[in-house]
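Student: sharing a sequence plus its predicted fold:
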Amino acid sequence: MNRSLNEHELAYVFQHLELVMDTSILKDHFIYGESSDHTNKIIFIPNTEKLDVSTINELPVLFGSTESDIFSLDEHGNLIFHHDLLKSSFYLLSCYDECYVNTKRDPWGRVMFDGSIQKQIGIIDRPIVNEYFEFIFNGINAFLSHHNKPKITKRKLFETFGLLLSHDIDVIDKYGWPHLGYKIKELLGLVKSEHSFLSLLKSTITSAFHFINPWRPNPYWNFEYLHNIESRHNIKASYYFLDKDNTGGSRYSFDEKRLVSLFKKLKNHKHEIGIHGTTKTANDSDMLVDEISRLMDSSKVDISGGRQHRLWLDPLKTFKIHEQSGLKYDSSFGFAEREGFRNSFCLPFKPYDFENQRAIDVWQFPLMVMDVTLFSYRKLDAPNEALTSIEKLLHEVEKHNGIITLLWHNSFFDETLYPKVTTTYEQILKLIEDHKAEGITGKEVLSKLANMTS
């Protein structure tokens, strides 16, 4: 990206800056250009060079300069930002890197953390766009103070920070032929598995026993447990349901009697019901609309958002499909193999449409922590290493009054494969509650955003 930002890209960055501060009274003072022949202006010096990361005051700046200070006031009363924080913010917020630079994809076709700018410069655990905005906020208040004007106050989406706890409901029955067949394939080495032969043998025997046991338990139908633990920690959760299809969808139907009954209970408990779009919907708006319609018919609720199955999305296509389908938010945007800040921002954002030079009118609540990431990809010890990693992210989110999005599958409580996983989940919720998070649904986050931006 060896050019300065155009007017559409600048507007996109300022749209997100408005989540942190009200800049409307200063609009006439902003200049994105050189600093000569100006008086009493707020000047952002543009960078027309390609990405070249420099570290200023421990802050990695993607498009910096040789200056040692982030900003300064000159003799003409101008506030000058010497490094292009706006272009650096746009590059990360808009996902420019993974749209046009990072071509590494996993076998599912998903963008990989391994090729990301976040891994390249070591910022996956830091929301540095929020840090850029903090410097802009501090610079503007220094400018106002210099001119004896009242300082602006910081906007807060949350008093402390928000928690969006979600459950992707991929499966609701554990023991049956599909589960047993897959376990046998794992045991025989016909499909790749991360688990030891001994644990696979044990889980296969257990699956075979319960396959023939008419009084078998169903640990995946654990919705009462999920509600009770969430209620204990003052959390309302978002439940995303996956439609039935022949290409990796669920094995249940939305109109099953037990599902309809579950929907009523979730509504009564003030939890959210959302869509977990099947893999093909990432490239097919008509299919996504059909799935949403079926879920609405069975649940009798309006669907505001959800998440793509397997986190599969094409950053150049899928966000526009969400917009076309009428969704108001999505929470698919996270790396499968690493927890953290995929676009270096800990607030909701709107994806950028590079083709039409505009913000796509769907909020993205970026996914920061997923159960599978912690224990399958990263193989962290439970509970200590997992809690340490999450607490590090919590500290950053809390600092910026942001939102942390946590995904925990209803089917991810298998103590045979992941010892102490249940204890870990419960300790994570207690940790977040101890940090005074506001545990709300995606639909409630939308209401907060509407109030802030109206």
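Tutor: Yes, it's here. Only a predicted model underlies this, so the values are computations on that prediction, with no experimental measurement involved.
Student: from now on I want contacts and neighbour counts done on CA atoms only, so please keep to that.
Tutor: Fine.
Student: spatially central residue in this structure, please.
Tutor: Pro366 (1.4 Å; CA atoms, centre = their mean).
Student: show me the contacts for that residue.
Tutor: 331-334, 341-342, 346-348, 405 (CA atoms under 8 Å, 6 or more residues apart in numbering).
Student: can you pick the most crowded of the residues you listed?
Tutor: Using other CA atoms under 10 Å as the neighbour test, the contacts of Pro366 are led by Cys346, with 30 neighbours.
Student: so it sits right up against Ile404, yeah?
Tutor: Yes: Cys346 lies in contact with Ile404 (CA atoms under 8 Å); the separation is 7.1 Å.
Student: shared neighbours, the two?
Tutor: Val397.
Student: for the protein, what's the longest strand?
Tutor: Criterion DSSP state E: the longest strand present in the chain is strand 162-169.
Student: which residues are contacting that strand?
Tutor: For strand 162-169, the external contacting residues (CA under 8 Å, 6+ apart) are 235-242, 276, 307, 401-411, 432, 437-442.
Student: okay, one more to line up with it:
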Amino acid sequence: MNDRDHEFSLCLTHDVDRPYKTWAHSLFYTALERDASHLTALRPEANPYWQFDRIARIEDDLGVRSAFYFLSEPSLRSKSASQLRDWNEWVQLLFRYDLTEPEIAETMWKLADGGWEVGLHGSYDSYADRDRLAEEKERIERTLGEAVTGGRQHYLNLDPPESWRHHRAIGLDYDASLGADTYGFQHGYDVQRPFDDEFAVFPLTLMETDLPDPGESFDEAWAVCADLLDEAASNDAVMTVLWHPRYFASEEFPGHTRLYRRLIETAQEMDAWVGSPGAYYERQLVGEGERERVEPTDD
């Protein structure tokens, strides 16, 4: 199913979990990691996790585009009493952001206008809640002013194939949540078709947090990436990678930006097609006339 004009395909994605590092985040990480360096974000002018412009400049310089999946966590008012007894629910609320905030909305518009894919990052429990997932998709689309066609679930939460039935029913063309405990092609080398129809699944090959820390062991981290690129080329694979925007904050996460750039540059040197899952879907899965668009079902 890979593009016959290239050796393999590299799909680039970014889950927008935490675009802000506020005083609350700084105190949370300071307590959790016992690292006072997080308190630097208490300066009013500091927001090291806002990395959209930097990512766009890197990718534009390399002539590629990626997907940004935006999160719409439910508000405190929507939480049940049982949910509010769960510590994880409070963690999600701590990092919640509002899609309608001007700087978030304007960033989404700017990315879409520049050719980047804007998609859905389903909230923590939405993988099992079709109505919630549909509401989140509609909210992104209202803010963006156009339809979104794919995305990934928060924390890679998934209950296959039922979650994919939800995704398909609300009008998504693909999902990119299928992950593993570590990097690699555990789910094969190709895009999956779980229902033998137009709906597609992009297995996740590599997430930056699964690598050796490139700030401490860059060569080890690169060796993993290089091996995966070689494996992708040998198997005509579709390789999907995830780099969270906050990892482009080089002061806090040294080596990650350099590693991401080298990954793309090397893939291009190896004659890979590089882009977003949505662009791959349109180019390869639709562009070759494999299917006609059908209305989503409610099964």
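Tutor: Sure, I can see it. Here the structure is a predicted model, which means the values were calculated and not measured.
Student: now what about the TM-score between them?
Tutor: The TM-score (TM-score structural alignment, normalised by the length of the second structure) is 0.83; 273 aligned residues with a CA RMSD of 2.2 Å.
Student: following element in sequence after the longest strand of the first structure, please.
Tutor: Proceeding N to C from strand 162-169 of the first structure, the next assigned helix or strand is helix 177-188, under DSSP states H and E.
Student: before we move on, the earlier item: report the aligned residue range of the second structure for the longest strand of the first structure.
Tutor: Mapped onto the second structure using TM-score structural alignment, strand 162-169 of the first structure covers residues 9-16.
Student: what about the matching stretch, how far off from the first structure?
Tutor: Mean deviation of stretch 9-16 of the second structure from its aligned counterpart in the first structure after superposition (mean CA distance after the TM-score superposition for the first structure): 0.8 Å.
Student: can you map out the helices along the second structure?
Tutor: For the second structure, applying DSSP state H gives helices covering 23-33, 52-62, 87-94, 102-113, 130-144, 162-169, 218-234, 256-269, 277-280.
Student: show me what the second one is packed against.
Tutor: Contacts of helix 52-62 of the second structure with other secondary structure elements, assessed using 3 or more CA pairs under 8 Å, 6 or more residues apart in numbering; DSSP states H and E, are made with helix 256-269.
Student: state the distance from Arg244 of the first structure to Asp255 of the first structure.
Tutor: Just so we're on the same page, residue 244 of the first structure is Lys rather than Arg. The gap separating Lys244 of the first structure from Asp255 of the first structure is 11 Å, by CA to CA, to the nearest Å.
Student: could you list the buried residues of stretch 366-383 of the first structure?
Tutor: By neighbour count on 16 or more other CA atoms under 10 Å, the buried set for stretch 366-383 of the first structure is 366-376, 380-383.
Student: ugh, wrong one, I meant stretch 229-236 of the first structure
Tutor: Quick answer for stretch 229-236 of the first structure (16+ other CA under 10 Å): 230, 233, 235-236.
Student: in the second structure, what range does it match?
Tutor: With TM-score structural alignment as the criterion, stretch 229-236 of the first structure aligns to 58-65.
Student: likewise stretch 88-103 of the first structure?
Tutor: Using TM-score structural alignment, stretch 88-103 of the first structure lines up with nothing in the second structure.
Student: which one's the longest helix in the first structure?
Tutor: Per DSSP H, the first structure has its longest helix at helix 128-146.
Student: quick one on the thing from earlier: just the ones of the contacts of strand 162-169 of the first structure in strands?
Tutor: Using DSSP E, these in strands are 238-242, 276, 307, 403-407, 438-439.
Student: got CSV for those residues, with distance to Phe81 of the first structure too?
Tutor: Formatted as CSV, these follow (distance: CA to CA, whole Å):
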residue, distance to Phe81 of the first structure
Ser238, 41
Tyr239, 44
Tyr240, 43
Phe241, 47
Leu242, 47
His276, 43
Arg307, 38
Ile403, 28
Ile404, 30
Thr405, 32
Leu406, 35
Leu407, 38
Glu438, 35
Gly439, 37
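Student: out of those, flag the one nearest to Glu224 of the first structure.
Tutor: Nearest to Glu224 of the first structure out of those is Tyr239 (CA to CA; 12.9 Å).
Student: run a quick neighbour tally on the closest one.
Tutor: 27.
Student: contact partners for it?
Tutor: Neighbours of Tyr239 of the first structure in contact, by CA under 8 Å, 6+ apart: 166-169, 271-274.
Student: of the residues you listed, select the buried ones using a PyMOL command.
Tutor: Of those, the buried ones can be selected in PyMOL as follows, counting by 16+ other CA under 10 Å:
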select buried, resi 166+167+168+169+271+272+273+274
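Student: I'd like the contacts of Tyr239 of the first structure as JSON lines, with distance to Glu134 of the first structure appended.
Tutor: Compiled in JSON lines, the contacts of Tyr239 of the first structure are given as follows (distance: CA to CA, whole Å):
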{"residue": "Ser166", "distance to Glu134 of the first structure": "29"}
{"residue": "His167", "distance to Glu134 of the first structure": "32"}
{"residue": "Asp168", "distance to Glu134 of the first structure": "34"}
{"residue": "Ile169", "distance to Glu134 of the first structure": "38"}
{"residue": "His271", "distance to Glu134 of the first structure": "34"}
{"residue": "Glu272", "distance to Glu134 of the first structure": "33"}
{"residue": "Ile273", "distance to Glu134 of the first structure": "35"}
{"residue": "Gly274", "distance to Glu134 of the first structure": "33"}
